[in-house]
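Asker: Sequence first, predicted model second:
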Amino acid sequence: MIQFKLEGEFIPLIALLKATALVQSGGEAQSIVEEGLVKVNGITEDRKRLKVRLGDKVEFLSQTIEVI
């Protein structure tokens, strides 16, 4: 599990995927979200601009990101 320390109120989903190095670019992050390959709190998410907040869990490629 990857723990990501949130510095503000939220982080956009695609920015979180880039910040944790699970993707190489913003374009790649947008594509995988649009393809339905990312889950947020157990629900498949297709909104690229989703605001990920404290306590959320994001799953992608058998990795889990916990926002702390």
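Answerer: Right, received. Where do you want to start? Numbers count the residues shown, from 1 in each chain.
Asker: When you work out contacts or count neighbours from here on, use the C-alpha atoms and nothing else.
Answerer: OK.
Asker: Enumerate the strands of the chain by residue range, in sequence order.
Answerer: Counting by DSSP state E, one finds strands in the chain at the ranges 2-4, 11-12, 38-40, 43-45, 51-52, 57-60, 63-67.
Asker: want to compare, so here's the second one:
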Amino acid sequence: MKKIEIKTDTINLDQFLKWANLVSTGGEAKVIIQAGKVKVNGEIETQRSKTLTSGDKIEYGGTNYQITSS
């Protein structure tokens, strides 16, 4: 599992995908989220504005990521 540190208390799912360099644009994030290709804490998430916090786990492209905050 890869740990991705954010600098804020929360981050939206689409912003997280860009922050972690998993997508290059917000439009790309929107498409993959709405297609059901991203899981948050083991559940498929289709809302790009889903709020994530430290400890949340995201799965995309067969790789798992965990959010940490400073």
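Answerer: Everything's here; your move. It should be emphasised that the depicted structure is a prediction, and the values quoted were computed from it without experimental measurement.
Asker: thinking again about what came up before, mind checking which of the strands of the first structure is nearest A19 of the first structure?
Answerer: Evaluated with C-alpha to C-alpha, the strands of the first structure place strand 2-4 nearest to A19 of the first structure, the distance being 8.7 Å.
Asker: Quick check: that closest one compared with the second structure, mean distance?
Answerer: Once fitted to the second structure, strand 2-4 of the first structure is off its aligned match by 1.5 Å on average (mean C-alpha distance after the TM-score superposition for the first structure).
Asker: longest helix of the first structure?
Answerer: helix 26-34 (DSSP state H).
Asker: That one vs the second structure, average distance?
Answerer: With mean C-alpha distance after the TM-score superposition for the first structure, helix 26-34 of the first structure departs from the second structure by a mean of 0.4 Å once superposed.
Asker: just checking, what packs against that helix?
Answerer: Contact here means 3 or more C-alpha pairs under 8 Å, 6 or more residues apart in numbering; DSSP states H and E; on that basis helix 26-34 of the first structure packs against helix 13-19.
Asker: Now do the buried residues in the helix it packs on.
Answerer: Going by neighbour count (16 or more other C-alpha atoms under 10 Å), the buried part of helix 13-19 of the first structure is 13-18.
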